[in-house]
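Student: with the sequence up front, the predicted model follows.
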Amino acid sequence: MKAAFRQLFPLPVIAAALALFGPVHAQTWPTKPVRMVASFPPGTPGDVIARLIQPALQAAWKQPVVVDNKPGAGGNIAAGEVAQAKDEHTLLVGPDTVLTINPHLYKKLSFDPRQSLKPVTYFASFNQMLVCNPATGVNTLAKFTQLPSSTTYASGGPGTPSHMAMEMLLAATGTKQTHVPYRGPGPAAQDVLAGHVGCGFIVSSVVLPHVQSNRLLALAVSSKERSVLLPAVPTVAESGYAGFDATFFETLMAPASLPVAVAEKIQRDVRAALTTPAMQARLAEMDLRVEAGTPQESERRSREDFAKWGSIARQTQLQLD
């Protein structure tokens, strides 16, 4: 039977048909509503971006686009749901840590993030801002490194960008502090504001208004470049720790089975939505830098950061299950 099939349809013909199927399939996608599962609570950068571009994507795709928040476990709850959906119309929104950090920290997951998910595009890059309550008297990174090892710090949750940026900083400075995780960067910032925890390395878009109103002191930013919104705040690298770079990316991910041609279509439509002057200005107000690279570019950066954060996880002996 197989031999007869091959005689009727030689391998080159079959290959050509399969190659043609991808682009044709991409032209008809989506055929039903698209669900974007956000791995962190409402108001976090990825959630905000998804909701901002939602109208443009609905217009481009001629289908409803629903943003559904499923926070918890450092993004693993949402990631597991999307990974197991095996559905071209179910996408994942969240920080790249789902692919670059979580596989190092969570060894007992029911799914392999890097095998079952893939990045479609990076929405935008973002950094963490090291902030302290003014009552601490800590207004420079040098003073922060002199705090006793009994000091606690706030983060948006285990394995989140704020947690990992701080652990990377503590390793770089040779200091120790105790981690106090919260359910998202918003609650973490609120407890630093209230003085329940002295400091935190928290996503800049959340703490920015509090720094601008002088309710929090900004010591440093985690990325290689200063924030355009707070140019007086140095980077960690400029503060004496050359090479320090904890840049993160809000990312659109999909089940690994998503056809390449469909992923490329999604990326083009997302890029068109993100790169309008109005949208870029809106995201810049939140200290977010538009990226919107191709699936191939996103996968390459994901591999590089997976290796980098694996080194940090081993150095700090971090494991969360």
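Tutor: Sure, I can see it.

Student: from now on I want contacts and neighbour counts done on CA atoms only, so please keep to that.
Tutor: Fine.

Student: how many residues are close by Val228?
Tutor: Val228 has 12 neighbours, counted by other C-alpha atoms under 10 Å.

Student: just checking, it touches Arg289?
Tutor: No: if you go by C-alpha atoms under 8 Å, Val228 and Arg289 don't touch, sitting 10.1 Å apart.

Student: so where do the helices sit in the stretch 51-200 of the chain?
Tutor: According to DSSP state H, counting those that start in this stretch, the stretch 51-200 of the chain carries its helices in the segments 76-85, 97-100, 102-105, 113-116, 141-144, 161-173, 185-193.

Student: structure B:
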Amino acid sequence: MTTHPTRRLFAARTTLALLAGAMGLAGTAATAAEAWPTQPLKMIVGFAPGGGNDILARILAKELQQSLGQTVVVENRAGAGGLIASEFVAKAPKNGHTLLLGSIGGNTIAPVLAKSLSFDPRKDLAPVSLVAESGNALLVNAKLPYKNVKAFIEAARKEPGLINYASSGTGSTLHLAGALFAQQANVNIVHIPYKGNSQALTDVAGGQVQAIFSGIPPAIVSAKTGQTRILAVTSKQRVKSLPDVPTVAEAGLPGYAFTSWYGLFTTGGTDPAIVERLAREVHKIIHKPEVRAQFDMQGVEPVTSEPKAFAAQIDRELTRWGRDVKAMNITLD
């Protein structure tokens, strides 16, 4: 059957119109991403000033401010293991101007511990990129007799329930690092939750609490005062900034390892082109030698990821922690 010339012409024009429309939409999205940001940005941190999230957020905010030409203000909204900050960002305008420096604790552990959530951690937060990975540090008051992990475990076994450990909040990575340690070492150590790492470290230094599984950056700062002592790091390998400090596995608890990650998010539903633009900016920043040097000094490993890969990681970890925290009988509420 022969196609009528008019029909062929109509079909061709229709195809061209659709292509033009698609190109126009792509052009509009690209233009919107290039125009962004149009106002100052907020970077929300779910823990008090002085913690690992806070330190890395301030490094990243300073660099983003320079590269984007807009003010980037770090705002601490501590509480509920990071959920208060996540909820704030999840309910912010969907324009990429509100960011979250999140972590494994606040974004994949705390959500599965909460009895109820006012937002969907998979849909209402848009993963942008990983920023860093890090172990934690087992830190004790310097006046205590434990000089190593074996001595700490032996003391905990002799005095079950009498040794306390602080954390930056119930359901935080610092809490989970301690709970996993207690489970694998078969010891009864009591968890004391704080609203942030800074005050928790202050009380360990002052002797109100005996130990803490701290983020490495603030642990280094604390240990330099001489009031606390780092016994080990929780990562699988030693960290560059603490080359003489053994891992927990090396120091007396074989098989133990707990690694945290830090990552950048914005509000779910934000234009994907803006998310991609933000990811590109983060990747440039993280690969700067001077930024990597700052991260090394803080005891964290610089790392980035694409938005889709980061989103897939979040999904896997929400599923994993939904299963694993039950085994440790941990609840957030």
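Tutor: Here it is on my side, so go on. Predicted model, so just to flag it, every value in this text is computed and none were measured.

Student: superposed, what's their TM-score?
Tutor: TM-score for the superposed chains, counting by TM-score structural alignment, normalised by the length of structure 1: 0.88, backed by 315 aligned residues with a C-alpha RMSD of 2.4 Å.

Student: let's have the helices of the stretch 51-200 of structure 1 in JSON lines, adding distance to Val34 of structure 1 and mean neighbour count.
Tutor: Listed next are the helices of the stretch 51-200 of structure 1 as JSON lines, based on distance: least, C-alpha to C-alpha, whole Å; neighbours: other C-alpha atoms under 10 Å:
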{"stretch": "helix 76-85", "distance to Val34 of structure 1": "12", "mean neighbour count": "22"}
{"stretch": "helix 97-100", "distance to Val34 of structure 1": "21", "mean neighbour count": "24"}
{"stretch": "helix 102-105", "distance to Val34 of structure 1": "25", "mean neighbour count": "22"}
{"stretch": "helix 113-116", "distance to Val34 of structure 1": "19", "mean neighbour count": "17"}
{"stretch": "helix 141-144", "distance to Val34 of structure 1": "44", "mean neighbour count": "16"}
{"stretch": "helix 161-173", "distance to Val34 of structure 1": "27", "mean neighbour count": "22"}
{"stretch": "helix 185-193", "distance to Val34 of structure 1": "27", "mean neighbour count": "22"}
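
Student: redo those as CSV? Include distance to Asp321 of structure 1.
Tutor: Formatted as CSV, the helices of the stretch 51-200 of structure 1 follow (distance: least, C-alpha to C-alpha, whole Å):
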stretch, distance to Asp321 of structure 1
helix 76-85, 12
helix 97-100, 15
helix 102-105, 7
helix 113-116, 15
helix 141-144, 30
helix 161-173, 16
helix 185-193, 22
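
Student: what distance separates the lengthiest helix in structure 2 from the centre of its chain?
Tutor: Taking DSSP state H as the assignment, the helix of structure 2 that covers the most residues is helix 5-35. Counting by C-alpha atoms, centre = their mean, to the nearest Å, helix 5-35 of structure 2 is centred 41 Å from the centre of its parent chain.

Student: now the element after it, going C-ward?
Tutor: The helix or strand immediately downstream of helix 5-35 of structure 2 is strand 41-45, counting by DSSP states H and E.

Student: residue range in structure 1 corresponding to that next one, please.
Tutor: Mapped onto structure 1 using TM-score structural alignment, strand 41-45 of structure 2 covers residues 34-38.

Student: quick one: that stretch to structure 2 mean distance?
Tutor: For stretch 34-38 of structure 1, the mean deviation from structure 2 after alignment is 1.7 Å (mean C-alpha distance after the TM-score superposition for structure 1).

Student: give me the buried stretch members for that stretch, please.
Tutor: For stretch 34-38 of structure 1, a neighbour-count test (16 or more other C-alpha atoms under 10 Å) marks Val34, Arg35, Met36, Val37, Ala38 as buried.

Student: now tell me what touches that stretch from outside.
Tutor: 46-47, 50, 63-71, 78, 82, 89-94 (C-alpha atoms under 8 Å, 6 or more residues apart in numbering).

Student: now the buried members of those.
Tutor: For the contacts of stretch 34-38 of structure 1, buried by 16+ other C-alpha under 10 Å: 46-47, 50, 64-71, 78, 82, 89-94.

Student: give the aligned equivalent of Gln115 of structure 1 in structure 2.
Tutor: Checking TM-score structural alignment: Gln115 of structure 1 goes with Lys123.

Student: quick one: map Gly207 of structure 2 onto structure 1.
Tutor: Gly207 of structure 2 maps onto Gly195 in structure 1, by TM-score structural alignment.

Student: same check, this time on His287 of structure 2
Tutor: Alignment note: His287 of structure 2 maps to Thr275 in structure 1; criterion TM-score structural alignment.

Student: now for the most centrally placed residue in structure 1: which residues touch it?
Tutor: In structure 1, the C-alpha closest to the average C-alpha coordinate belongs to Pro95, at a distance of 1.3 Å (C-alpha atoms, centre = their mean). The neighbours of Pro95 of structure 1, taking C-alpha under 8 Å, 6+ apart as the test, are Gly46, Pro161, Phe248, Phe249, Glu250, Thr251.
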